[in-house]
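**Student:** Have a look at this prediction, sequence included:
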Amino acid sequence: MSETESSVKEQVSDPSPKKPSDNQQSGFFGNLVFNIAIPVLIMTYASSDEYLGPAWSIVVALAFPLTYGLIELKKTKKVNLFSVLGIVSVLLTGGISLLKLPAEYMAIKEATIPAAIGLAVLITQFTKKPLVKALILSDALVNWEKLDAKLEEKNATALFNSKVAISSYIVAGSFFLSACLNYGLAKWILVSEPGTSAYTEELGRMTALSYPVIVIPSMILLITALVYLFKQISKVTGDPVEEYLRQ
């Protein structure tokens, strides 16, 4: 799974600059080390027959993000959609690699998960609980009770929902972009025969490149959607957005 989904849920409780907490820092570095750095090193430098070999290097490398994801689930005691998708993605990567399926399967897998999230964002926009609110305007960030009361007072609920719909298209676009970049990156890098040391090294290279190639462009769109909604909250209510952010 690309780092896009794991970065989506990073939230800010105060728009003014402040030093990140120890938990935020450890979470960021934990993701970086266990989901990218260690797997990349193992698949790149331990996939030859004199070390772990192609198959075992994949097993050992993927054990780190899988274990990290399970520990995070146990620690938070909440079933997070993106954590579950991350674990499923790791298992699919391992299964496709160990079964020595053509690289096309890996490319499809890499594109399917973000594309599915993008579709979910669009579909849930027509329900009472748009997914975009959970992604970038969760209860931990926005005081929805206060905001909803203000919107009702100004008879502006429908107007604000139309702004949320626009943000949904932006967020969905970020996931569709991620799907395209995931697919293209896999097709570009995975060119060796599955089950070989060269293929495993390419898998490690693809993981290493996923952050700058995929996450950064996608996060720009997600931040754009968040900033847009912040501005709309202020515009529709007539109050500073800080009035509706949790302290």
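**Tutor:** The structure has been received and is ready for your questions.
**Student:** C-alpha from now on. contacts and neighbour counts both.
**Tutor:** OK.
**Student:** Could you report the separation of residue 93 from residue 155?
**Tutor:** Spatial separation of residue 93 from residue 155 under the definition CA to CA, to the nearest Å is 49 Å.
**Student:** Compare these two and say which one has the larger neighbour count.
**Tutor:** Set residue 93 next to residue 155 and count neighbours by other CA atoms under 10 Å: residue 93 wins out with 20 against 13.
**Student:** from what I can see the more buried one touches residue 108, true?
**Tutor:** No. Taking contacts as CA atoms under 8 Å, residue 93 lies outside contact range of residue 108: 10.9 Å.
**Student:** can you tell me the helix or strand for the closest residue to residue 177 other than its chain neighbours?
**Tutor:** Spatial nearest neighbour of residue 177, excluding adjacent residues (CA to CA, 6 or more residues apart in numbering): residue 218 at 6.8 Å. Secondary-structure assignment from DSSP states H and E places residue 218 in helix 216-237.
**Student:** What of residue 123?
**Tutor:** Secondary structure from DSSP H and E places residue 123 in helix 103-124.
**Student:** A further structure is provided below for comparison with the first:
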Amino acid sequence: MNQSATHKPRPMVDLIVSVILPSFILMKLSGDENLGVTGGLMVALAFPLGWGAFELIKYKKFNFIALLGLISVMLTGSIGLFELDNKWLAIKEATIPAIIGIAVLVSTFTPYPLVRALLFNAAIMDVDMINRKLEENNSVAIFEKKLMNATYFVAGSFAFSAVMNYVLAKWIVTSPAGTAAFNEELGQMTLYSYPVIAIPSMIMMMSIFYYLWRSIHKATGLKLEDLMVKK
């Protein structure tokens, strides 16, 4: 059986391996009496980097977001290991979601809009049936306008993430790179980013999905259970 087809997301495992363990190592084990500044940073970065590589190799689930995640890890490691000015950390934290947001907008001018891949795709919704209903009700143009609105909302959610990432990094990470204090602050920033940034962003995405579902419902008359792909 194709492992990539049967692979199910494991958000709790992802959270523990990619966030909680690295943050604990940075905050508690990067002092001179433990792993040291460089050793602590390298061990902490090895967890998300190794986990991401494992997922990509074993389940063949490579995608643009995974690539950005790996780049983010490598950039963070470079800032710490080469003791760069920590202003670059704030810039890096803002750049990743900003790139995604810009990509979402730019993709609307291509045959493959990212918002369709994120929200309106055949893995989640019965796209063929929805398109048939839209054509029957002469609602294709109206729905396309709603889909464009959803694109702006998605790009806006990434803009929010970019701004908040920058603010959080500037607020928390104030010590010079290459020090134990920098590693500890990096761990704190990683932990705080979830309640401050990730959860609000998740709520935004759920709200956008609800907006899109309501738009489809009004344009086609289909109920939510009719829209979703039957497993």
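**Tutor:** Sure, I can see it. Computed from a predicted model, the values in this text were never measured in an experiment.
**Student:** average offset between the helix holding residue 218 of structure 1 and structure 2?
**Tutor:** Overlaying structure 2 shows helix 216-237 of structure 1 at a mean distance of 0.7 Å from the equivalent residues (mean CA distance after the TM-score superposition for structure 1).
**Student:** Distance of the alignment partner in structure 1 of residue 228 of structure 2 relative to residue 229 of structure 1?
**Tutor:** With TM-score structural alignment as the criterion, the equivalent of residue 228 of structure 2 in structure 1 is residue 245. Note on residue 245 of structure 1: its distance to residue 229 of structure 1, by CA to CA, is 12 Å.
**Student:** And for residue 201 of structure 1?
**Tutor:** Counting by CA to CA, the gap between residue 201 of structure 1 and residue 229 of structure 1 amounts to 42 Å.
**Student:** higher neighbour count, the two?
**Tutor:** Summary of the neighbour comparison: residue 201 of structure 1 and residue 229, criterion other CA under 10 Å, with residue 201 having more neighbours (26 against 20).
**Student:** how near is the residue mapped onto that one from structure 2 to residue 36 of structure 2?
**Tutor:** Residue 201 of structure 1 maps onto residue 184 in structure 2 when the alignment is built from TM-score structural alignment. With distances taken as CA to CA, residue 184 of structure 2 is found 12 Å from residue 36 of structure 2.
**Student:** Next, show the common contact partners of those two.
**Tutor:** Any residue near both residue 184 of structure 2 and residue 36 by CA atoms under 8 Å, 6 or more residues apart in numbering counts here, and that gives residue 30.
**Student:** follow-up on the earlier one: what sits in contact with each of residue 245 and residue 229 of structure 1?
**Tutor:** Common contacts of residue 245 of structure 1 and residue 229 (CA under 8 Å, 6+ apart): none found.
**Student:** I'd like the distance between the residue opposite residue 195 of structure 2 in structure 1 once aligned and residue 104 of structure 1.
**Tutor:** Using TM-score structural alignment to pair residues, one finds that residue 195 of structure 2 aligns to residue 212 in structure 1. Note on residue 212 of structure 1: its distance to residue 104 of structure 1, by CA to CA, is 22 Å.
**Student:** So which of these two has more stuff around it?
**Tutor:** For residue 212 of structure 1 versus residue 104, the count of surrounding residues by other CA under 10 Å is larger for residue 104: 14 against 11.
**Student:** Is that one in contact with residue 187, as I believe?
**Tutor:** Yes. With contacts defined as CA under 8 Å, residue 104 of structure 1 counts as touching residue 187 at a distance of 7.1 Å.
**Student:** in structure 2, which helix has the most residues?
**Tutor:** When structure 2 is parsed with DSSP state H, its longest helix is helix 140-172.
**Student:** corresponding residues in structure 1 for it?
**Tutor:** Taking TM-score structural alignment, helix 140-172 of structure 2 hits residues 157-189 over in structure 1.
**Student:** Buried ones in the matching stretch, by neighbour count?
**Tutor:** 157, 160, 164-183, 185-187, 189 (16 or more other CA atoms under 10 Å).
**Student:** May I see the buried residues of stretch 87-95 of structure 1?
**Tutor:** By neighbour count, with 16+ other CA under 10 Å as the criterion, the buried positions of stretch 87-95 of structure 1 are 87, 89, 90, 91, 92, 93, 94.
**Student:** Tell me the counterpart of the first one in structure 2.
**Tutor:** Per TM-score structural alignment, the equivalent position to residue 87 of structure 1 in structure 2 is residue 70.
**Student:** neighbours around the spatially closest residue to its match that is not a sequence neighbour, how many?
**Tutor:** Counting by CA to CA, 6+ apart, the nearest residue to residue 70 of structure 2 once its immediate chain neighbours are dropped is residue 49, at 6.4 Å. A count of neighbours around residue 49 of structure 2, defined by other CA under 10 Å, yields 18.
**Student:** Just want the most central residue of structure 2.
**Tutor:** Taking CA atoms, centre = their mean as the criterion, residue 65 is the residue nearest the geometric centre of structure 2, at 6.4 Å.
**Student:** After superposing, tell me the mean distance of the helix or strand hosting that residue to structure 1.
**Tutor:** When elements are defined using DSSP H and E, residue 65 of structure 2 is found to belong to helix 64-81. With mean CA distance after the TM-score superposition for structure 1, helix 64-81 of structure 2 departs from structure 1 by a mean of 1.0 Å once superposed.
**Student:** So the residue of structure 2 positioned farthest from its centre versus residue 13 of structure 2, what's the distance?
**Tutor:** With distances taken from the mean C-alpha point of structure 2 and given as CA atoms, centre = their mean, the most distant residue is residue 136, at 36.3 Å. Computed as CA to CA, the residue 136 of structure 2 to residue 13 of structure 2 distance reads 45 Å.
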